[in-house]
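Got a predicted structure here, sequence first:
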Amino acid sequence: MNKRMNSKTGYLLIHGFGGNINEVAPLADFLKEGGYIVLCPVLKGHTGKRSDLSKYSYQDWILSVKNSYDELSISCEEIYMVGFSMGGLIALELSSQLSVNAIVTLNTPIYFWDFKNILLYIFHDIKNLKLNNTIRYIQSCTSFPIKSLINFRLLLFNTKRSLSNVKCPLLIIQSLKDDAVKAISANYIYEHVSSEDTNIKFYNESGHLILWSKAANNVIKDIYAFFEDVNTLDKYI
């Protein structure tokens, strides 16, 4: 991508449940190098502390992103959203209410915990005498407050009901080796949105943290190409 100032184009990158902005950092860095305005809001309560996460609801998480959207809309004529995991649910929910030029979802859950892939990763741990994945699964089951898990489910429930109101161009990206999100989630989103320009792209070379995987460079290129196509199309409408 050639460097240039794109002061009227803004990108809103949204991290996942229990995560942080590092999950979308590779894409943010790429876009900033191109001169784009990029905001990566930290969802309320996502400080890394269990006690902080439990203080906020899914409405607060949405508001975190809405505030950044409002900030972008002051100076940007075009706003694009990229949501990783639960961040994709927030992007879809907000796009059903606000003016968004296009969305990309990355490993966004409708159905979660792919036990086939989980077993494969645990087998990999046993084979290599390591417990990296196994420890991660245990932490995932014990580190999140029940209240926060309920709010995640409420966000998922409400977003599913709003999918038919999503009408902007949409690229759905899903890892086939994702252990946290079942790949059929991508198909569900594709089938229930009202966007006329909707695409799905699957990747074999990555797990859940797709922007930190071997496929990351290709994923970033595909995201940028999608937004460029949308931008070109908008100019002819």
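Looks like it arrived, so ask away.

Please count neighbours and contacts with C-alpha atoms only from this point.
OK.

ok, and the closest non-adjacent residue to A216?
Nearest in space to A216, with sequence neighbours left out and distances taken as CA to CA, 6 or more residues apart in numbering, is I210 at 6.1 Å.

swap in S213?
Of all residues not flanking S213 in the chain, S206 sits nearest, at 5.3 Å (CA to CA, 6+ apart).

That neighbour: how many residues sit nearby?
Using other CA atoms under 10 Å, S206 has 19 other residues around it.

Please apply the same query to the one 4 residues further on.
Counted by other CA under 10 Å, the residues lying close to I210 total 26.

Please list all residues in contact with it.
Shown in contact with I210 (CA atoms under 8 Å, 6 or more residues apart in numbering): 106-107, 175, 216, 219.

Let's have the residues you listed in CSV, adding neighbour count, secondary structure and distance to T159.
CSV is the format used below for these (neighbours: other CA atoms under 10 Å; DSSP: H, G, I helix; E, B strand; the rest coil; distance: CA to CA, whole Å):
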residue, neighbour count, secondary structure, distance to T159
L106, 30, strand, 15
N107, 31, coil, 15
S175, 24, strand, 21
A216, 18, helix, 27
V219, 20, helix, 24
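
related to what we said a few turns ago, measure the residue nearest to S213 to A216 for me?
According to CA to CA, to the nearest Å, S206 stands 8 Å off from A216.

Buried residues, stretch 125-141. List them.
Buried residues in stretch 125-141, defined by neighbour count with 16 or more other CA atoms under 10 Å: 125, 133-134.

okay if I get these as JSON lines plus distance to A28 and secondary structure?
Compiled in JSON lines, the buried residues of stretch 125-141 are given as follows (distance: CA to CA, whole Å; DSSP: H, G, I helix; E, B strand; the rest coil):
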{"residue": "D125", "distance to A28": "32", "secondary structure": "helix"}
{"residue": "N133", "distance to A28": "27", "secondary structure": "helix"}
{"residue": "T134", "distance to A28": "30", "secondary structure": "helix"}
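
take a look at this one as well, against the first:
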Amino acid sequence: MSIGCLCIHGYTGSPEEVQPLADFLSGRTTWEISNPTLPGHGEELDLQGHYYQEWIATAELALLDLLERNDTIVIIGFSMGGMIAAYLTAKYRINRLVLLSAAGKYVSLPQMYKDIYEMFADAWKGALASNELFTRYQRKLQQTYLFSTFEFMKCVQFTRPYLKQVRCPVLIIQGELDGMVPKKTAEFLDEEIPAEEKELVFLKNSKHLICHGDDKDELFDTVLEFLD
């Protein structure tokens, strides 16, 4: 039996948001893992003129490509990518779904600014990892267009009704310290999704970038156990 795993990153993000988890799974399984870049996204953003339909279509094409070679498909979606993942799960026969910090409610931009300044403070203390995150988020905010933010909101509005059509086993993971997608969002997803097999996990020391957080080892083990 061959297994394909599709990873979908978040709004203003890049595959790097979920790459640590993808690398972990790649090193411990024989799965075919796909981690595409959504149009206008990546380390250098070019969001102007891109529509949410393009983001969904890109993820869907990557899924169809995996389906050509694999009997079993699992999807991991982070933030906005989690909502796209739920939509694809409702539309296709997906075996298991993992939602990481999924944006069932809108992302809080003021919280993003707050996190940036906290990262900056950590960087002054010599925390190089936080300095890297600070640089990444600072660049995001400078390159994000208001038009694209509305497209993000449209994407969440379009995909949200499909939560009620997700029937396969679902793992929902949320950071306790995530202010951009707060704890109540994970609880909302748990209530909306009618799948009989569901697991809701909160990581005590994680913020929004959950695959890069202090609990990443626990996250990776939990995801592998659920998917395997």
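That came through fine. A quick note: this is a predicted structure, and the numbers were derived from the prediction, not measured.

quick one: contacts for the residue nearest to S213 of the first structure?
175-178, 213-215.

quick one: the counterpart of it in the second structure from L21 of the second structure, how far?
Counting by TM-score structural alignment, S206 of the first structure corresponds to S206 in the second structure. Distance of S206 of the second structure to L21 of the second structure, given as CA to CA: 15 Å.

One more: E199 of the second structure?
Distance, E199 of the second structure to L21 of the second structure, by CA to CA: 18 Å.

And the two? Which one has more around it.
Legend: neighbour count by other CA under 10 Å for E199 of the second structure and L21, higher for L21 (23 against 13).

before we move on, which element is the more buried one in?
L21 of the second structure belongs to helix 19-28 when elements are defined using DSSP states H and E.

Tell me the buried residues in that helix?
So, applying 16+ other CA under 10 Å, buried residues of helix 19-28 of the second structure: 19, 21-22, 25.

Check the alignment and tell me where L89 of the first structure lands in the second structure.
L89 of the first structure maps onto M83 in the second structure, by TM-score structural alignment.

Pull the number of nearby residues for the closest residue to that match other than its chain neighbours.
The shortest distance from M83 of the second structure to any non-neighbouring residue, by CA to CA, 6+ apart, is to T159 (5.9 Å). By other CA under 10 Å, 20 other residues sit near T159 of the second structure.

and T159 of the second structure, what element?
Counting by DSSP H and E, T159 of the second structure is part of helix 146-159.

Show me what that helix is packed up against.
helix 52-67, helix 80-91 (3 or more CA pairs under 8 Å, 6 or more residues apart in numbering; DSSP states H and E).

ok so, going back, can I get the contacts of I210 of the first structure in TSV including distance to K49 of the first structure?
Listed next are the contacts of I210 of the first structure as TSV, based on distance: CA to CA, whole Å:
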residue	distance to K49 of the first structure
L106	25
N107	24
S175	28
A216	28
V219	30
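
The second structure: helices as residue ranges?
19-28, 52-67, 80-91, 109-124, 128-143, 146-159, 183-192, 216-227 (DSSP state H).

how deep is the closest residue in space to M80 of the second structure that isn't next to it in sequence tucked in, by neighbour count?
Residue nearest to M80 of the second structure in three dimensions, not counting chain neighbours: G10, with 4.6 Å by CA to CA, 6+ apart. Taking other CA under 10 Å as the criterion, the count of residues near G10 of the second structure is 26.

before we move on, what about the one 4 residues further on?
Using other CA under 10 Å, S14 of the second structure is surrounded by 21 other residues.

List the residues that contact it.
With CA under 8 Å, 6+ apart, S14 of the second structure has these contacts: 37-38, 41-43.

quick one, what contacts T37 of the second structure?
9, 14-15.

Pick the one among those closest to I75 of the second structure.
The nearest member of the contacts of T37 of the second structure to I75 of the second structure, counting by CA to CA, is H9 at 11.2 Å.
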